[in-house]
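Student: Provided below are the primary sequence and the corresponding predicted coordinates.
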Amino acid sequence: MAASPYATEDPQPPYLENTTTRGILQYKSASLSSSPVMPSLPSLHHTPTAHRFYTSLTSLLLPGQPTVPLHVDERMFITIGVGTLCKGGEEWCELIADRLVVTSMNNVSFRLPKKVSMQEAHFKSIEGVFTTDFPNKPPLFFDFTNASLHNGTIEESLEPTAIGTKAKKLEYNATVEIVLQSTAIVATQSHPMHIHGFNFFVVAQGFGNYNEQKVRSSYNLVDPQVRNTIAVPTGVWLMHCHMDLHLPVGLATAFVVENGPTPDSTLPPPPADFPQCSSLDVARSESIWNQDKSDGKDSYLR
């Protein structure tokens, strides 16, 4: 057995080490008449092979395990990618030097609160820390993964990004269908998305723009991948890109899950020694990466 790392595109230094790990598995019933053969591995950036591997994974059908819910209470279509903010706070700035490069979801660049945590603000009903108006869809639908958007007049009109601490409020035990759609604005990259506090089913993945009519028939509703670790709790839970570079500049949002009908589904009060947040200034980078063009690896995830 052999394995090597995978990266969607050539990164900036420091580069990912292109090494191969090897191991030999010997089954008790296997014949010892032949020597193991080292498999031939694809290149570090061979997307078709990586996609074929991780989309072929399924979950185990075990008694007592959660099954895919067929009734959906909330539907969200979330674009993820890169945009710009004006340094002076204006809605539009003509000079590139006056813009900050940020990341966003549905054109909202997430800003972490500075003095009070969202969880504390939610529990104590403190106003002014966050809002619950994170949009269910982007402000504009367009050809999201069109590589020709780069450095054109159309892209300039799509770059401006709002900033705020916006969350989505959900009822306890709600079933939410989320489509995550990458975009080609400013730069094209893949984004490993992570959500705190939840398990979720990955029922479809693909390239290009999400098309519900074409894709829905291919949903795996029998044994899809199940990602993350624990059940759905109450409280405030962050969803963000797992690339360290992207979270500080806004590629995140949060879900505020309301209390359920029982004591076990109700958020308990914080302990007496609950630490307080100190004043925190989150620096926002003026430049994130060189805007190299990728080879169309934008994708959707549902």
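Tutor: Received it, and whenever you're ready, just let me know what you need.

Student: Please count neighbours and contacts with C-alpha atoms only from this point.
Tutor: Will do.

Student: residues making contact with stretch 123-140?
Tutor: Contact with stretch 123-140 is made by 75-79, 106-107, 113, 116-118, 120-121, 164-169, 253, 256, 267, 269, as judged by CA atoms under 8 Å, 6 or more residues apart in numbering.

Student: are any of those buried, and which?
Tutor: Using 16 or more other CA atoms under 10 Å as the burial test, these include 77-79, 106-107, 113, 116-118, 120-121, 164-169, 253, 256, 267 as buried.

Student: If you count residues, where's the longest strand of this structure?
Tutor: If you go by DSSP state E, the chain has its longest strand at strand 74-86.

Student: ok, and here's another one to check against it:
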Amino acid sequence: MWMICCFLVHIVDQHILGGVTTRYYNFTVDYANVTRLNHTKSMMLVNSQFPGPPITAHEGDTIVVKVTSLVQPNITIHWHGVKQLQTGWYDGVPYVTQCPLKQGDSYTYRFQLLNQTGTLWYHAHTSWHRASIHGAIIIYPHKDRGYPFPTPNREVPIILGGWWNADVEDVIEAALATGGGYSIPDALTINGQPGFLYNYSSSDATRRRIRQGESYQLRVVNACLNFAMYFAVANHSLTVRELDSAYCVPFTVDVLLIAPGQTVDCILNANLSEGQFYMAASVFSLPDPLTVPFPQTPATAFLEYEGSSRIHPVYMPTFPAHNDSSYRDFWDSQERSLNTSDQTLYVPQTIDRELFFTVGYGLSSNSSCSPLPNCTAGFEGYRILGAVNNITFVTPSSSDTSLLQYAYRYDRGVSTSNSNFDLSFPDDPESTFNYTGPQPPLSTRFPEHATRLSHIDYNSNVQLVLQDTSILLFETHPFHLHGFSFYIVGRGYGNYDPATSPATFNLVNPPYRNTFGVNYGGWIAIRFQADNPGAWLFHCHIELHASWGMETVFFVHEGNASNQRLQSPPMDYPVC
């Protein structure tokens, strides 16, 4: 049973000052043995829990989490979707906002949950450690306010993930060594359990009893490393209320579609009299499965009405095909932001900075397995890379300080001569081609390796168009912007046309999210106001693609007023 009352045991202490609650947590990252699929392995976990303990708070609360690492690999914790207004030191991105924690180190993250309700989540932001280091952040409305919809009777947190019998570090190491693909998970999971359709899993699968006539808020997080997911409950519709912790115009569907990193809050009404039903999660993947393989067996959990006899059949939901692009289009068309007294839309109507980024793949011309035949999983003997504007991001080396420290000094007139602090990321691709046409010549597929930042003036209204490319193959890359949520004002297929495409934009109530997928073989246009100074990672949330360098960093300059500048670095800020 997973009940919200159980969450509070993870709070070490809380203090209330002037109506604002400060909630304190202790997180210890250590090894623990976990058994799934009749296989036991040692995993890195938070407080020995898989998934990790949830954080619960009200909008406006301050969260203080002391993280202590007892594991050998370097780690950080990222608070996914938390805007970190003036507190970029706590965003948790290695060498971008902090140096990572070494074994035995501690770091106390401090941030306030401002203008956000619903569900967010936290996860490790080093290598593939988020496969096991992750948990929910549950944010209730401010104590003086309620939901802009009827308050549900109960709630059910649901975290979608994956399980490898192997160590995930070995999985990504093998993928990088061979230049391309990786071993897919041995199972999909719901709240850490594969469920009833996998061998040796039924006895441990998640079960939930519900009462007729009650409403349940399902808080669904897609923590999968590399897959978008369908989620459904057999014989029940789901009414979506929030997307990435922002209220939306409600819409009702039978199946949710959630990209890696996204969250969806929806209402299930227990309107049947009895019965047993599966909650299930299955993969959504547009590319051919021979090119991008995935687990075929859904993860399941059990939903049972109180008083039902166990002799009743258990019903299974029906999912669209894994590559049903029409369902993706339908889902996207339903998303609209909701104006409420607590969430006022500000969709930039005029633009100060216009950016056009191509996103997709590339090939390495100088890696150890290129073009040697032992680069067995690559493309035509070359290692596969990710790229933004034909630039593969190079994470600064362990001998450097964080990019945020350089940005902080830069805005204060301190000399920053380090080669990693390069503010020359291009506003447009430095080489152009027919982005969605036939495969371009091989000579155009080798991206530059660099640490180049895009810098933006404080409070600028930014429009960014992300264009998928045909290099190797199309894919719906789900991009996540740290430090901000953004409005998805437009989407389309083919090449973006600056002369005609803006006529299709929704500038009234577009969806407001922190993670969103680029159209398969197409483009999306997003807008946001750059009112949060700092160094903010922008990356594909498919973990393999991030490992290949499909990311960049925005440096948003500080403003002149005190509330437009970064706080001073904390005393316990980690050193490299």
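Tutor: In hand now; what should we look at? No experiment lies behind these values; they were computed from the predicted model shown.

Student: Find me the equivalent region of the longest strand of structure 1 in structure 2.
Tutor: Mapped onto structure 2 using TM-score structural alignment, strand 74-86 of structure 1 covers residues 353-365.

Student: Distance from the matching stretch to the middle of the chain?
Tutor: Distance of stretch 353-365 of structure 2 from the chain centroid (CA atoms, centre = their mean, to the nearest Å) equals 20 Å.

Student: try stretch 240-257 of structure 1
Tutor: Remark: stretch 240-257 of structure 1 is offset 7 Å from the chain centroid, using CA atoms, centre = their mean.

Student: now stretch 217-228 of structure 1
Tutor: Counting by CA atoms, centre = their mean, stretch 217-228 of structure 1 comes out at 17 Å from the chain centroid.

Student: what's the closest non-adjacent residue to the residue nearest the centre of structure 1?
Tutor: Geometric centre of structure 1, nearest residue: M193, 2.4 Å, by CA atoms, centre = their mean. Counting by CA to CA, 6 or more residues apart in numbering, C241 is the residue found nearest to M193 of structure 1 once chain neighbours are left out, at 4.5 Å.

Student: At which residues are the strands of the stretch 151-300 of structure 1 located?
Tutor: With DSSP state E, counting those that start in this stretch as the criterion, the stretch 151-300 of structure 1 has strands at 162-164, 167-170, 176-182, 193-195, 200-202, 205-207, 225-227, 235-241, 252-257, 299-301.

Student: what do you get for the stretch 1-150 of structure 1?
Tutor: Using DSSP E, counting those that start in this stretch, strands in the stretch 1-150 of structure 1 cover 2-3, 21-22, 74-86, 99-105, 108-110.

Student: Quickly compare these and say which is most buried.
Tutor: strand 108-110 (a mean of 27; mean count of other CA atoms under 10 Å).

Student: Point out the other helices and strands that that strand packs with.
Tutor: Helices and strands touching strand 108-110 of structure 1, by 3 or more CA pairs under 8 Å, 6 or more residues apart in numbering; DSSP states H and E, are strand 99-105, strand 162-164, strand 252-257.

Student: can you map out the helices along structure 2?
Tutor: Along structure 2, counting by DSSP state H, helices occupy 168-178, 325-334, 403-410, 543-547.

Student: Just put those helices in a markdown table and tack on distance to Y512 of structure 2.
Tutor: Putting the helices of structure 2 into a markdown table (distance: least, CA to CA, whole Å) gives the following:
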| stretch | distance to Y512 of structure 2 |
| --- | --- |
| helix 168-178 | 32 |
| helix 325-334 | 12 |
| helix 403-410 | 26 |
| helix 543-547 | 23 |
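
Student: For S106 of structure 2, which of these is the nearest?
Tutor: Closest of those to S106 of structure 2 is helix 403-410, at 19.1 Å (criterion: CA to CA).
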